[in-house]
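Trainee: Need coordinates for the below:
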Amino acid sequence: MTSLGTIPALRDLPPDRLADLGRRARPARFAAGDTLRRPGDRASDVVFLLTGTVVATHDTASGGEVWPARWTGPAIADKPAVLSGEPSPTGLRAITAATAGLLPAAGFLRLLHDEPQVRAHVLAALARDALAGRRELLHAVTLPAVARIASCLLDQDPQRRTAWPGTQDELARVLGLSRVTVNRALSRLTRAAAIQLTPGGITVTDRTRLAAFTAPGIR
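Mentor: The predicted structure follows:
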């Protein structure tokens, strides 16, 4: 599975080590909506996500669903669930068609032990994710919906034409907001000419105007 080399954490592995990893990782394909893991299950395999998008899922008390994390290939999906060895409070689901290599958790741990560059990359990614999660929690507690959405869009890769390629419902699930709240906030940002809603998703048209909505006091 030579395409494993597209995953940033594995990019610098020697060719023979990468080839060996490819032989041990089981190829897998998922359709949109397929469940990779249910909440409460242990992560028996690490998911080397090659293409597509998967999300962590959690059901709310009101019968809704939130997506506290999201990965688009090439990437390693849900590393904490694998490394903890404990039942995960969140499930894992493909929201687009996806391809992946599945490596048993023990094999992933050996890889981290044997390959310092992979270990360093994974640790740095975990640190970034932890800080991002801390920031998102602070935003959820302290910011109104329009500011949270503006901040989320600003955090996306500015080189991408479409800042959010998904639907408004998907954005609501990622942020833990209602669909109505997201729709109202996006309408406000659109009227301010900060964003544009397109068939392909949400495009940032003016980052300065969008950033103004994250300022303290914005409601």
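Trainee: all contacts plus neighbour counts: C-alpha atoms, from now on.
Mentor: Noted.
Trainee: wait, isn't residue 85 in contact with residue 46?
Mentor: No - between residue 85 and residue 46 there is no contact under C-alpha atoms under 8 Å: 11.3 Å.
Trainee: Who has more neighbours out of the two?
Mentor: Neighbours per residue, other C-alpha atoms under 10 Å: of residue 85 and residue 46, the larger number sits with residue 46, 25 against 13.
Trainee: In which helix or strand does the residue nearest to the spatial centre of the chain reside?
Mentor: Nearest to the geometric centre of the chain sits residue 70, at 2.0 Å (C-alpha atoms, centre = their mean). Applying DSSP states H and E as the criterion places residue 70 in strand 65-72.
Trainee: Show me what the helix or strand following that strand is packed up against.
Mentor: Counting by DSSP H and E, the element after strand 65-72 in chain order, helix or strand, is strand 75-77. Contacts defined by 3 or more C-alpha pairs under 8 Å, 6 or more residues apart in numbering; DSSP states H and E place strand 75-77 against strand 45-51.
Trainee: Please find the angle between the direction vectors of the helix or strand that comes right after the strand it packs on and strand 65-72.
Mentor: Using DSSP H and E, the helix or strand that follows strand 45-51 in sequence is strand 53-59. Using axes from the mean of the first three to the mean of the last three C-alpha atoms, to 10 degrees, the direction of strand 53-59 lies 160 degrees away from that of strand 65-72.
Trainee: To compare against the first, here's the next sequence to fold:
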Amino acid sequence: MVDHELAAVPFFALLDEGRRARIARRHPLRQVPAGQVVARYGEPASSLIVLERGTVTAGYHTADGSPVRYGTVTGPRLVDKASVLDGGTHTATWTTADACRIRLVPARVLRELLHELPAVREHVLRQISAQVNRDRRARIRAAAPRPVARVADWLAEAVTGPTHRIQLPGGQQGLGEELGLSRVTVNRALRVLAEAGAVRTEPGAVVVLDARRLAAAGAGAR
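Mentor: Okay, the predicted model is just below:
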């Protein structure tokens, strides 16, 4: 079936096989290498970006050229659906962090599915609500005076899966751009957390060793 990878995306898993197959046939997969822009800040958000495999990062450059990183999305997921639903423009530039499999689905298809299927509407509302709450926590985190607390809180929120290994697209530099810290400051904060036995650093990643110690260190960011 041409829709087997599309079915792995939670949003499309709610559809029947026939609908998924039609969408998959009409909107084929694209193989996108690392380092490619898939959506640019300020451009019309006319298509839903369906990330079936790989990781993309969201970023923006301020007027003085300083980079701001909003975060990362790893497939299978939808990318920037809020901008598509808003009918406006992309609020970040989305770039592939590694080789990705991406499908572009027109905004009208998303709206049709929302209109026709209550389960799809509920799923999207939950996802957008969760994103709003994550954004609020990020604003609170950014106001924390201690860099160690900012880094610890971000790691505690990012922990998923049984291995507790958190990939850092862009490495410590990328994490610093997301938190408003320099790479050196992030490195120092990670050393403090490592010495406390909360984490272990690896090239391009952090492994959480003790979630309770990490949560205690990040408490100052909440």
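Trainee: Got a TM-score for the two of them?
Mentor: Once the chains are laid over each other, their TM-score by TM-score structural alignment, normalised by the length of the first structure reads 0.92; 218 aligned residues with a C-alpha RMSD of 1.9 Å.
Trainee: Residue 105 of the first structure maps to what in the second structure?
Mentor: Counting by TM-score structural alignment, residue 105 of the first structure corresponds to residue 107 in the second structure.
Trainee: what's the answer for residue 22 of the first structure, then?
Mentor: Counting by TM-score structural alignment, the partner of residue 22 of the first structure is residue 24.
Trainee: which residues touch that match?
Mentor: Counting by C-alpha atoms under 8 Å, 6 or more residues apart in numbering, residue 24 of the second structure touches 2-3, 6.
Trainee: For those residues, pick the one with the most neighbours.
Mentor: Tallying neighbours with other C-alpha under 10 Å puts residue 6 at the head of the contacts of residue 24 of the second structure, with 24 neighbours.
Trainee: So what does it match up with in the first structure?
Mentor: Residue 6 of the second structure maps onto residue 4 in the first structure, with residues paired by TM-score structural alignment.
Trainee: so how far does the particular helix or strand that has the match of residue 22 of the first structure in it sit from its counterpart in the first structure?
Mentor: Element membership for residue 24 of the second structure, per DSSP H and E: helix 17-26. Superposing on the first structure places helix 17-26 of the second structure at an average distance of 1.3 Å from its equivalents, by mean C-alpha distance after the TM-score superposition for the first structure.
Trainee: In the next helix or strand after that helix, which residues are buried?
Mentor: Using DSSP H and E, the helix or strand that follows helix 17-26 of the second structure in sequence is strand 30-32. Buried residues in strand 30-32 of the second structure, counting neighbours by 16 or more other C-alpha atoms under 10 Å, are found at residue 32.
Trainee: Quick one: list the elements packing against strand 30-32 of the second structure.
Mentor: strand 100-106.
Trainee: Settle this for me: residue 205 of the second structure is touching residue 163, isn't it.
Mentor: No - using C-alpha under 8 Å, residue 205 of the second structure makes no contact with residue 163, being 11.9 Å away.
Trainee: what touches both of these two?
Mentor: Going by C-alpha under 8 Å, 6+ apart, no residue sits against residue 205 of the second structure while also sitting against residue 163.
Trainee: With neighbour numbers in mind, choose between these two.
Mentor: More neighbours surround residue 205 than the other of residue 205 of the second structure and residue 163, with 16 against 10 (other C-alpha under 10 Å).
Trainee: Translate the more buried one into the numbering of the first structure.
Mentor: Aligned counterpart of residue 205 of the second structure in the first structure: residue 201 (TM-score structural alignment).
Trainee: what residues are up against its match?
Mentor: Per C-alpha under 8 Å, 6+ apart, neighbours of residue 201 of the first structure: 162-167.
Trainee: Can you show me which of these carry over to the second structure?
Mentor: Checking the contacts of residue 201 of the first structure against the second structure (both residues aligned by TM-score structural alignment, their matches' C-alpha atoms under 8 Å), the contacts still present are 163-167.
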